[in-house]
Structure formats: structure tokens, C-alpha cells
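K.L.:
Quick check, what structure comes out for this input:
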Amino acid sequence: MYKEPDIASGSFFPGFFLHNSAIMNNQLTYQRQRQRALAFLLAASVDAVFKGQKRLILDHSFGDGYFCHFSDFSPLTDDQLKMIHDYMEHLIKSCRFIEKRDATSRDWRHLGGPDHANHRPPILSIGEFKSPSYEATELDLSKLPQYELKSYNSGFLIRDGRGENGSLRPFKDYPKLFSTMEEYESWGRILKVHSVIELNAQIKSQDFKELLWVAEALHEKKIAQIADAIKKKSTAKLVFIAGPSSSGKTTFTKRLANQMRVNGMYARTISMDDYFIDRDQMVPLPDGTLDFESIDCLNLTDLQRDMESLLKGESVFLRSYDFKAGKARILPEKISLGPGDLLIFEGIHGLNPIITSHLNSDTYFKVYISALTQLNIDNHHPVSTSDARLLRRIVRDSKFRGYSAEQTLTRWGSVRFGELHNIFPYQEQCDMMFNSALIYELAILKRHAYPLLRKAPQSDVRDRLLILLRLIHTIPERFVPGTSILREFIGKSYFHY
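P.N.:
Modelled structure (predicted):
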């Protein structure tokens, strides 16, 4: 029997159930500062244990930690992992604090970024090991959560405690997500870009146009593969597309519909938001606000009834939701599904089993989309996937919704709460995943996001994003195709939204 994930028990991290954007922002920042301290300790310990003979790569975030491997992909034994863990414990007990000092020009010369002379983040050190610090890091080692090193795939995971009082949760694997991340890694090898250093080198050498075109071609190829998989599942008439904020769901949906036309099928799109209940029927949260990202805000009875009717070949009325008035509207226009037709449902709850609990699994196909960037600043600093999406959202909110960067940053904690509660627990329920990240996108977003962030009040998140953008050269956006997912955020898309 299906059971909702136990959010209130702290299965994500302490106090997760408190739906307050400021509280969530603070919790996420604190969690991230401790995670970065553990990553720094790991890098220092690998350097000490292998005496500089092995290069550690913190590849990307995964689950409740980072996926790591050596640069030569040589395997680690359990004994070697224990040696690294033991040395981390030695550093925690003997050093107590990570030291921080101002950076010199020599510390930053290797990055080749455009703005280092005036903006050099500090250097962290412990013992003989040192590393640049691109964001706030917990310096007091007594405040670190529980952690473990766990063999995984071709490398290992460093997991940090996000349960009650910083305790480790039982390990939960996400094989589909990891496979998607590894696919994107292979794209990086095709594009010959894994780091900010390599991205800047291509931009300065004017090779960025080929980089951009190939990155877009890889996207189109993957969308075509998803369309082929949907066609192959000949009994599927409904397609559900879900993903976190600023993943590019709308543009992906339109491009998928085009690929379905190539396959001889016609796809119409419905937003699940059109099935919201009236605002006065929504149950407010303890602080009086409404959580529009809760599945309880959907009229599940009508949504499931219309799905069943469409699968039977019957017609149903289209809907629209008036967010200003907070009222659902039933439109006079009807739709039905013919022999070669598909209906695409776009919405954050598309992967939730409750939505399709009444349907035969042969009748639908589920796609998860997210911007899982694999770009690293250097070997020990992967760019956060949530930061990449936040930059997209800051640009879009300013350009199309009239929000300042400050307003978007303030709301981000609430957005993240909704993602952790309503989307991420179900990502492995999908049939296929699509990674909407583009290796070059930060070089485009910088022109828009950087001036917006400079106007925002100081905060750890704002400062972290500014540091990241300062490291990257820009690309003229005229080279971005009109069908690119990036156009959903920067404007001038060929699609109508």
C-alpha cells in the first residue's frame, strides 16, 4: 500500500516540517556550511593518506552528500576508505578549527576568471593542506554532523547527517538519478568541459559557439530518445512531466510535443495547476499562508475522473485557474484523445503515485526533469544544482514577473521546502529522466543575474552566487537558439508561454 514519506519525523533534516521560508533558508545554509567543512576535511585527508599521489574529485551532489572518485578512476578498497575516515577523525580531534586567511594573487591565478584582482575569496587551511573557499564554511569542527564514507559505483560517497541532531539516515539509493548524472558526465567529455577553468578557456578561444551548438544538440537528441520511448509504449496515452522549480519544464514539454509529431503523434498539454481547488477551500498553514505546492490543493476527484474519461475515448471540458481571483474555471472547449493523440500533464505532482493510483501503468509514461549541472569550479568544489536553478529563477522572476533578486532569494526557502516534500521523494518513480542543464548557461545567465544580485542585501546565498559568477566569462546571448530551454529564462524564445 502506498504511504506518504514521513516528512515531519525529520527524514530530510531537523525541523524540516517548519514551512517558513526564512527558517528553511537558514537551515539549508547551515547544512551547506557543515557539508562544505566535511568536503574540505575529506580533501585534506586524501592528500595526507596518499601523500599527494592521488587527485580527489568531488564530482557532484548525490542523495545526502557528494559522489567522489579519484581522477584516474582507480578503485578504493574498504581499508583505504577506513584510512581516509580515520585521518578525518584525527584532524577533527587534533585541530578543532579550520583556519581562514586572505587570498593572494598566486592562490587564484589558476582559475583564469575575469574578476579576481578585486574579488578574491579567502583560503582555508588545516595542517599543511589549503584550498580556496568559494562559500561560507563551518570552521568549528566540533559542530560537524555525523558522516560516513561509503563505496558506490566507480567511487564513493561522503554522506552527512541530516536526521535528528545531525544523525545519519539509512542510505537510500537513487539509481536512475545517478545514471542521469553519469550520462551528463559523458556529455562533458564530448564537450571537453568539466570545470570553470575549461569553460573559460573555450570562451576565450572563441570555441564557445561549437560548445553551445553541441550542448543544444545533445539536448535535442535526448528529447528525441524520450519521444521514441513513449511511442514504443504504444498503450500510453498520458504523459506526466514533473520537476523542481526552474528546470525548464514548459520548454521541454513543447519540444517533446514537437518530437512526438515527428513520430506521427499529436500531443496536447494541460497544466495540473488548472485543477487547483478554489482558494477559499484550501487549508492554510499555521502561519496563515497557503501552500500551493501541496497535493491537497488539487481537485484530485475531478482530475482522476477526467483522466479515466479521456482513456475511454470520451470528451472532457478544459479548465483554467484564475490565480488573481483564486477560482477554478471550467471552459466551454472540450478535448478528447484520438488514436494517435497524447495528453501531456505538466506539474510538480506528476510523479506522485496518488495521481495515477487509479490507472493501469500501461496507460501512462512519466518523465522527471531537473537541471543537474555537472560543472565544477575546481576538483573539490562542484557547482550546486540548486544554485544553478536559483540563478535561472532570479533572471526569470526579474524579467517576466517583476520580482527583485531579494524577493526571489527570500522565497527560495519555501520553494525548496516544496521540492523536498513534493518532488524529490518521487523522482525514481519516473520512466525516464531529462537533465536540462546546459554546460554553458552560467556564462549567459551572468549578464542578467550579476547586476540583480549586486542590488540584493548581503546574505550567504547571495554572496556565494556572486563569487561563482565572478569566476566565469560571459557569452553573447545572440548565439543561444530560440528553442533553447535557456530562452525560457532569458527571453526571446520561439515558443509562446
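
K.L.:
from here on, contacts and neighbour counts on C-alpha atoms
P.N.:
Noted.

K.L.:
If we go by neighbour counts, what in the one helix or strand Asp79 maps to is buried?
P.N.:
Here Asp79, judged by DSSP states H and E, is contained in helix 78-95. For helix 78-95, burial by neighbour count (16 or more other CA atoms under 10 Å) applies to Leu81, Met83, Ile84, His85, Tyr87, Met88, Leu91, Ile92.

K.L.:
Can you give the contact residues for the next helix or strand after that helix?
P.N.:
Proceeding N to C from helix 78-95, the next assigned helix or strand is strand 99-101, under DSSP H and E. Residues outside strand 99-101 that contact it (CA atoms under 8 Å, 6 or more residues apart in numbering) are Pro122, Ile123, Leu124, Ser125, Ile126, Leu139.

K.L.:
Skip ahead from strand 99-101 and say which helix or strand is next.
P.N.:
helix 105-108.

K.L.:
Following up with a second sequence; could you model it the same way so I can compare the two?
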Amino acid sequence: MSFEIKIKDACTLSSDKTITAREALALSNFPKKEAVVACRVNREQRPLSWELVMDSYIEFITTDSIEGIEVYTRTLAFLLTAAATRVLGVRLHLTQSMLYSYFYESPERELTEEDCAALRAEMRRMVEEDEPIRREVFPIDVARAMMSALGYSDKEELLRYAGTDPVILYRCGGVYDFFGGALADRASLTPTFELHPYRGGLFISGPTLSDPCKTMPFSESPKLFRLIQEHTAWLKNLDVSTCAGIHKIVTDGGSRDLIMLCEALHTKMLSHIAEEIEARPEVRLLCLAGPSSSGKTTSSRRLRVQLLASGIRSRTLELDNYFVDRERTPLDSDGRPDFEALEALDLELVNEQISALLAGEEVDVPKFDFLTGKRTKGRKMRLAPNELLVIEGIHGLNSRLTQSVPADKKYKIFICPLTGTNIDFHNRLGTTDTRLIRRLVRDARTRGHSAEATLKQWPSVVRGSFRHIFPYQDNADAIFNTALAYEIPVLKGYVVPLLKTVPEDSPVYGEAQRLLAMLHFVPVIPSDDVPNLSIIREFIGGSCFE
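P.N.:
Here you go, the predicted model:
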């Protein structure tokens, strides 16, 4: 019996026998065949080796999309860890990322430049010889035993807690591994990468979104790297580096203790920043910046409390209230409103009011209504003598906002959930996904946005972060990591119902399904014990700062 294969942006094929998505691609007139790394079959993400046996709707995933880059990156991760197993006989753990470069280290020993060269050569060989990457299905007990035999106790425990049966594993050159999403089905599809030896480990960089043939430039940031490594060590000390550790805590009834520990760490970090500011009496302006959904609002208020404990008073000016009316918002390359652009703010008014406040004058601070997209009347504000002014927003570190204030009178803080608990040591729950999950929950609660609307806007938000925010992070006097080991388990209960509202015919349905698949391996922690001063309350509601 014949069946039809409808291909988005291409043709409709007819077949009377089982064929793979790769074969369908070859037979089609799809315009970007060379950029395809995977596909979605009937809205579900699949490798190109997927067999088509019935009427199917195929959307090919290309490297000029965020989803395509994610498939590409996962595939590179497998090639790297498989090469390490075969060539060096060591395991690699993914512990952090910096600007889309991912840092791996081995629990067995430090990696040398020679090791890095050997891994690079093996990965190049795998690409050139076009090694197949096979998707295989195993009963859960067999998959757990395989992961245990490979020394991946984190994966074995994760599979036990998640309880998924059967389990999908990928195989390349005799090495098996577990991943949360589809991989390219052949190594030749991921030729663009570079390895950088760094402090006993290595960074791997994949392709850029704008040009898949160009490797993402590696940018060293010793200050940021040191901070993330310190937090990684803190997570390891508490046995919560991966979701298996969180599962165990939840099972043992220790969720409340974990929440209190994480919040105590935030208090400790903010106290240290407050002490540094206290040591600089000449400072008049605190600039807090970070990408969307970093927790800037709560961070600024908690910092004000810490400063007040030292007798230092402050007032906050929220940059989100200085958006231009929505019809004046600049557009991104896709023709959508670019709320991340600096020009989305009324720069003239921001500079005027900062200068006036520091001069002791009273100003009328506006209030932006996100539901109507209009700026409305807010409140009057004046700084008392010796009172600090705090500004927070995604552009808080951009000198164009504060060009009239001398550098020695400013203290700059970069805020971002930089690293946290991973799914396992090869499947990262990264900074971008953490911020996206936070934003999905907050947008639904405070801005009336559907999950679909937020997901559609997110690529523009990510591009804006790399253009307008991350380039300034190294100029900060301090970095505050707002990640909390327990937050995704708390947010899961809020975001899963939202993601399930995304319709199957939506262009972001695949992204919603990717997040749901990832969240399947995350335990649930009720929000009851989350304190009202927590950064997470900024997103789920109930903050004492609202």
C-alpha cells in the first residue's frame, strides 16, 4: 500500500515501500539539502535515518536555525566523548559553557595539549570517513547496565529515576551514549568544530548560526571561568552536579534543605558584593546588567537590602520602564520587534533622568505597561544625599546609558544564571534554556503571553543577548551567578502545562517538544518552601519585592 510524504517548503512524494528520511531528502526538491542535519517527522524530532512507513509530514532541520545548531552541537559532543573513550580511554564531563563553547574535563586526569590534538585528529577522521551514528532502542534494564559498564553512573541513576522504558541510545564506533534529543545520523554532517585546550580540560566550539561553515570564535574570560568553576565545585560537593543527585535528594525528603542551602549561597555572594561597594565610598551609581530572565530585578532589590544592612541607602531605576512605545520598537532581521536592542529604550530620557537624579533633582519616572505596549505615568523620584542610584536592565553595562557619569563613580555587576545542575555529564541544562524556562513562566504570569508567542520571540532574544549584552560582561566589577540547583525542578511544575499548549502545527512545536523531553528527566519540587525573597519568585510569583 502506497503512502504520501509531504515535505515542508518542497514537494510531496509517494512511496509503496519503507524509505528513510534521508532517502526522501535525496528524492525531494528541498532547497537547502546541504544544510540538513535532522528532521521532524509528524512534528517529532528524528534523525535522518528514521524510517517512513505511513503518511508523513517532514520538516527538515537545517543549520541556519537554533534547533539545527542544537542537533549539531549534540552530535559533536558524542563524537568528542566517543573519541575520548576510544583514543584516550577516559571519560569526559561537560561542566560549563562560554558563548557557545563547551568545556569538558576528565574525572580521571588532566587533559594535555597532546590529548587535545589526538582527539581533534580522531574526530576529523570520523568526519572524513563518514562514520554512521545509529539510533538503537533497549529495555531500561539493559540500557542501565550498558551505561554502568561505561562508567557513567550518573546516566545509569538518571535512567532509573526517570523510569523511561524502553531507552533510546546512540552508537558510534562501538561506543554507546544517551542524549535528550536527536543526533545527526552521520559524522560527515558535522565537519565544523575546533578544540581548545584550557586549564586541564578543553573547550569545543561548533559552527555559528550565521555561517555554519565558520567555527564560533573562542573567547577566553578568566574571571568568568573561575567563577563558574567555583560554582561547579560547590555543586559537586553537594552531590547535585546532575539531575540524578537532585532526584536522590527529593526521594530522601531533602528538598527543603537544598532550597535553603542554595538561597544561603546567594545571600553570601550578594553580601560579598555589598562589602566591595562599601569599600568604595566614591561610588554613586550601581549598574546591574544581564540577559533576559537573569533575575536582575530581584538581585537589585536583594543587593539594596544587603547595602542597607551596612548603612548604605539606595534607590532603583528599572530600565524596563524606559521602553519606547511598541510601534517605535526597532525590528530584528526577521522583521519582529527587537526588544533586546539598545534602541528599544528611550536613551535620551534615560541619560537625562540619571544625570538629574545624581544631581539631586526630582524626576517623573515612567511605567511601561507590557500588556498595552505603552509607557504610562509612573512615580516621582529623588535621591537623598549620599543615596546610591541603582539601574538594572539588559543594557545596564552599556556606557551609552551612563556616559555622563565618571567611571570611578560606577560599580558594574553582570547578572546571569551561568551554570547549574546538568541533566547528566553529557546533557547540559544550559544558561539559555534556564533563562527560556524562566521567561516562559514569567511571560504567561505577568505579560499575558502564550508559550507559543514566547518561543517564537526567543531566537531574537538570544541573538540580541550576543549582540548587546555578553560583549560587556568582562567589563563588570563583579559577576553574580543567579543559577539555583533546585530551580528547574520547581519551574517544571509551571512550565510543562504551558509547553503542552503549543499546537502541533506551530513552527515552534518542535522546540516545545525538545524542552518537554529534557524536563522529563528532571524531578519535581513543589514551590511551597521557596522563600519570598528568592530570585525564582520573580518568575513564579509571590515575591516580597513585587
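
K.L.:
quick revisit: possible to save the contacts of strand 99-101 of the first structure as CSV with distance to His448 of the first structure, secondary structure and neighbour count?
P.N.:
Converted to CSV, these look like this (distance: CA to CA, whole Å; DSSP: H, G, I helix; E, B strand; the rest coil; neighbours: other CA atoms under 10 Å):
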residue, distance to His448 of the first structure, secondary structure, neighbour count
Pro122, 26, coil, 18
Ile123, 29, strand, 18
Leu124, 31, strand, 21
Ser125, 34, strand, 19
Ile126, 37, strand, 19
Leu139, 33, coil, 18
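
K.L.:
now, the most widely separated pair of those residues?
P.N.:
Pro122 and Ile126 (13.5 Å; CA to CA).

K.L.:
ok, now how distant is the counterpart of Arg280 of the second structure in the first structure from Phe365 of the first structure?
P.N.:
Alignment note (TM-score structural alignment): Arg280 of the second structure maps to Lys233 of the first structure. Distance of Lys233 of the first structure to Phe365 of the first structure, given as CA to CA, to the nearest Å: 8 Å.

K.L.:
So the two - more neighbours on which side?
P.N.:
Phe365 (23 against 13; other CA atoms under 10 Å).

K.L.:
Over in the second structure, tell me which residue corresponds to that one.
P.N.:
By TM-score structural alignment, Phe365 of the first structure lines up with Tyr411.

K.L.:
Please work out how many residues are found near the nearest residue to its match once chain neighbours are set aside.
P.N.:
Take Tyr411 of the second structure and drop its neighbours on the chain: the residue closest to it by CA to CA, 6 or more residues apart in numbering is Leu286, 4.9 Å away. Leu286 of the second structure sits with 23 neighbouring residues when counted by other CA under 10 Å.

K.L.:
can you pull the contacts of Leu286 of the second structure?
P.N.:
Counted by CA under 8 Å, 6+ apart, Leu286 of the second structure has contacts Leu388, Leu389, Val390, Ile391, Lys410, Tyr411, Lys412, Ile413.

K.L.:
So which of the residues you listed is the closest to Ala264 of the second structure?
P.N.:
Ile413 (19.6 Å).

K.L.:
part of a strand, is that closest one?
P.N.:
Yes. Secondary structure of Ile413 of the second structure (DSSP: H, G, I helix; E, B strand; the rest coil): part of a strand.

K.L.:
Make sure it is actually in contact with Ala289.
P.N.:
Yes. In this structure, Ile413 of the second structure is within contact of Ala289 by CA atoms under 8 Å, at 6.4 Å.

K.L.:
Could you tell me which residues touch both of those two?
P.N.:
Leu397.

K.L.:
What lines up with Ala289 of the second structure in the first structure?
P.N.:
That one, Ala289 of the second structure, aligns with Ala242 by TM-score structural alignment.

K.L.:
May I have the residues that are in contact with that match?
P.N.:
Neighbours of Ala242 of the first structure in contact, by CA under 8 Å, 6+ apart: Lys249, Glu346, Gly347, Ile348, His349, Gly350, Leu351, Val367, Tyr368, Ile369, Ile423.

K.L.:
cool, Ile330 of the first structure as well?
P.N.:
Ile330 of the first structure neighbours (CA under 8 Å, 6+ apart): Phe317, Leu318, Arg319, Ser320.

K.L.:
do Asp362 of the first structure as well
P.N.:
So Asp362 of the first structure contacts Lys233, Thr235, Ala236 (CA under 8 Å, 6+ apart).

K.L.:
ok, back up a step: quick one: the match of Arg280 of the second structure from Glu314 of the first structure, how far?
P.N.:
21 Å.

K.L.:
Locate the residue nearest the centre of the second structure within the secondary structure: which element?
P.N.:
With distances taken as CA atoms, centre = their mean, Thr432 lies nearest the centre of the second structure, 1.5 Å away. Element membership for Thr432 of the second structure (DSSP H and E) is helix 431-442.
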